[in-house]
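Q: Give me a 3D structure for the following:
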Amino acid sequence: MPGVIAALQYATAVTFLVIGLAAYRYGAAGQRAAETAVTRQGFPVEILSRHRVRIEESLAELMLPLGISVVLATLATLNLTAPYIGRIATWIIHPILLIAGGFITAGQVFTVRFVEAEFRKSQDPDARAVDVRDVINAASAVFPVWLRPMIVTRFVLVTLGSALILLLTAG
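A: Next comes the predicted model:
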């Protein structure tokens, strides 16, 4: 079982690494595309920042997915080379990843729904009138076509993969 557990952990680590790098590389262009879409709809660019919609990722923000990637790769290596330590570390890391990571990655899988819901609840009438799908689609069009399937894959690995890892570790 350590081989299966490590494979899932390495795969999850790769998704965090690749998605983090893609977000950093293409995020500024995605931000500009979202801002263009908002202004095309007749709203000020600031409406996005006022409602915490940000596509661009800073170098500091890139450190989180890279850090998670390193932790998961280290954990996978431990599960292969020092299974007892790897098992204990897995029991510490994967419940956190399952809950916190599942929530965060769900927001990235269901971005349009989450942002639409936030804008609908807003007291700002302009926010309620924004075509969120158009804004997110404009931003998404800037990113590589493989990014969306990778985001979904990461969500599955973080949630179902972590649950499976915990089940396999328990056995």
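
Q: going forward, measure contacts between C-alpha atoms and count neighbours the same way
A: OK.

Q: Could I get the full set of helices for this protein?
A: Using DSSP state H, the helices of the chain run over 2-40, 46-50, 59-81, 83-96, 102-109, 111-121, 125-129, 132-140, 147-156, 162-170.

Q: Name the residues of the first one that are buried.
A: Think helix 2-40. 2, 5-38 (16 or more other CA atoms under 10 Å).

Q: Please state the offset of it from the chain centre?
A: For helix 2-40, the gap between its own C-alpha mean and the chain's C-alpha mean amounts to 6 Å (CA atoms, centre = their mean, to the nearest Å).

Q: tell me what it is packed against?
A: helix 59-81, helix 132-140, helix 147-156, helix 162-170 (3 or more CA pairs under 8 Å, 6 or more residues apart in numbering; DSSP states H and E).

Q: out of those, which comes closest to Gly101?
A: helix 147-156 (8.1 Å; CA to CA).

Q: now that closest one and helix 2-40, what's the angle there?
A: Angle, helix 147-156 to helix 2-40, by axes from the mean of the first three to the mean of the last three CA atoms, to 10 degrees: 130 degrees.

Q: Who are the packing partners of helix 147-156?
A: Applying 3+ CA pairs under 8 Å, 6+ apart, we find helix 147-156 packed against helix 2-40, helix 102-109.

Q: a markdown table please, covering those and showing distance to Gly86.
A: Formatted as a markdown table, the helices and strands packed on helix 147-156 follow (distance: least, CA to CA, whole Å):
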| stretch | distance to Gly86 |
| --- | --- |
| helix 2-40 | 9 |
| helix 102-109 | 21 |
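
Q: Which one of those helices lies nearest to Gln123?
A: Across these, Gln123 has its closest neighbour in helix 2-40 (18.0 Å, CA to CA).

Q: Now do the same contact list for Leu166.
A: Shown in contact with Leu166 (CA atoms under 8 Å, 6 or more residues apart in numbering): 90-91, 94-95.

Q: Next, the structure of the following sequence, for comparison with the previous one:
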Amino acid sequence: MHTITAVMQLLVAAAFVSIPVVRHRFGPAAKAAAVAELRRQNVRPEVLEENKLRFDAGGHETAAPLAVAAVMTLTAALNFAGADLAQLLTWIFSSLVLLMNVAIVHSNLTAVTSVEAAFRRNGDPELARIEVAPFLHAAEDAFPHWVRAQTYLRNTVVFAGSAVALIAVSLVPA
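A: Model prediction:
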């Protein structure tokens, strides 16, 4: 069961690594599309930089998924080694990853309303003027079509891999 758990954790780690890889590769195109949409809306594109809005893999967009991948890889290594601590860490981290992925999916599904609210709260009148739905749609369309399938696959791997890891570790005597 340790091997099954570890393999699932490595799949989850790989799924999280894919996030900054895709953003790094296609983020500049998404930004260019978002800038073009802002110009179409007669909004100064500089408002993105002024408010630290980005589409690339910088900052927490890289650090958070890579941290999750590192923790899952470490936990997988402990499972491969059959370490006593592996079971407890699997319960903790696989559960957290499941909950985090629920939050990520929710954030993606409510992106337009969340961004609209964030822009209003920001206090920058230029941000508040942005028509968010076409702005986000333009950025999203700059990513290749396969990225949407990759997102579904990534979420499936994270949910299923974490669930299988938790089931497998629960079958190991304490």
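
Q: And the TM-score between these chains?
A: Scored against TM-score structural alignment, normalised by the length of the first structure, the superposed chains reach a TM-score of 0.75; 171 aligned residues with a CA RMSD of 3.2 Å.

Q: re the thing from before, please pick the buried ones from the contacts of Leu166 of the first structure.
A: 90, 94-95.

Q: which ones are touching the most centrally placed residue in the first structure?
A: Nearest to the centroid of the C-alpha atoms of the first structure, with distances taken as CA atoms, centre = their mean, sits Thr105, at 4.1 Å. Residues counted as contacts of Thr105 of the first structure (CA under 8 Å, 6+ apart) are 151, 154-155, 158.

Q: of these, closest to Ala76 of the first structure?
A: Distance to Ala76 of the first structure across the contacts of Thr105 of the first structure (CA to CA) is lowest for Val158, with 14.1 Å.

Q: What separation is there between the closest one and Arg133 of the first structure?
A: 25 Å (CA to CA, to the nearest Å).

Q: do the same with Asp124 of the first structure
A: For Asp124 of the first structure relative to Arg133 of the first structure (CA to CA), the value is 18 Å.

Q: What of Thr90 of the first structure?
A: Distance from Thr90 of the first structure to Arg133 of the first structure, by CA to CA: 38 Å.

Q: Same check on Leu80 of the first structure?
A: 44 Å.

Q: could you dump the helices and strands packed on helix 2-40 of the first structure to a markdown table with distance to Val109 of the first structure?
A: Listed next are these as a markdown table, based on distance: least, CA to CA, whole Å:
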| stretch | distance to Val109 of the first structure |
| --- | --- |
| helix 59-81 | 16 |
| helix 132-140 | 12 |
| helix 147-156 | 6 |
| helix 162-170 | 17 |
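
Q: Can you tell me which of the ones you listed is nearest to Thr111 of the first structure?
A: helix 132-140 (7.8 Å).

Q: List the buried residues of that closest one.
A: Those buried within helix 132-140 of the first structure under the rule 16+ other CA under 10 Å are 132, 135-136, 138-140.

Q: In contact with Glu163 of the second structure: list those residues for me.
A: Quick fix: residue 163 of the second structure reads Ala, not Glu. 94, 98.

Q: again with Val17 of the second structure
A: Val17 of the second structure sits in contact with 65-66, 69, where contact means CA under 8 Å, 6+ apart.

Q: which of the residues you listed has the most neighbours?
A: Ala69 (22 neighbours; other CA atoms under 10 Å).

Q: Show the contacting residues for that one.
A: With CA under 8 Å, 6+ apart, Ala69 of the second structure has these contacts: 10, 12-14, 16-17.

Q: cool, and Val35 of the second structure?
A: For Val35 of the second structure, the contact set (CA under 8 Å, 6+ apart) comprises Pro45.

Q: Can you tell me how far it is from Ala86 of the second structure?
A: Distance from Val35 of the second structure to Ala86 of the second structure, by CA to CA: 47 Å.

Q: Show me what Leu66 of the first structure aligns to in the second structure.
A: Under the alignment (TM-score structural alignment), Leu66 of the first structure maps onto Leu66 of the second structure.

Q: what's the spacing between Glu20 of the first structure and Ala141 of the first structure?
A: Slight slip there: residue 20 of the first structure is Gly, not Glu. Counting by CA to CA - Gly20 of the first structure and Ala141 of the first structure are separated by 17 Å.

Q: Likewise for Ala33 of the first structure?
A: 8 Å.

Q: Val18 of the first structure now?
A: Distance from Val18 of the first structure to Ala141 of the first structure, by CA to CA: 18 Å.
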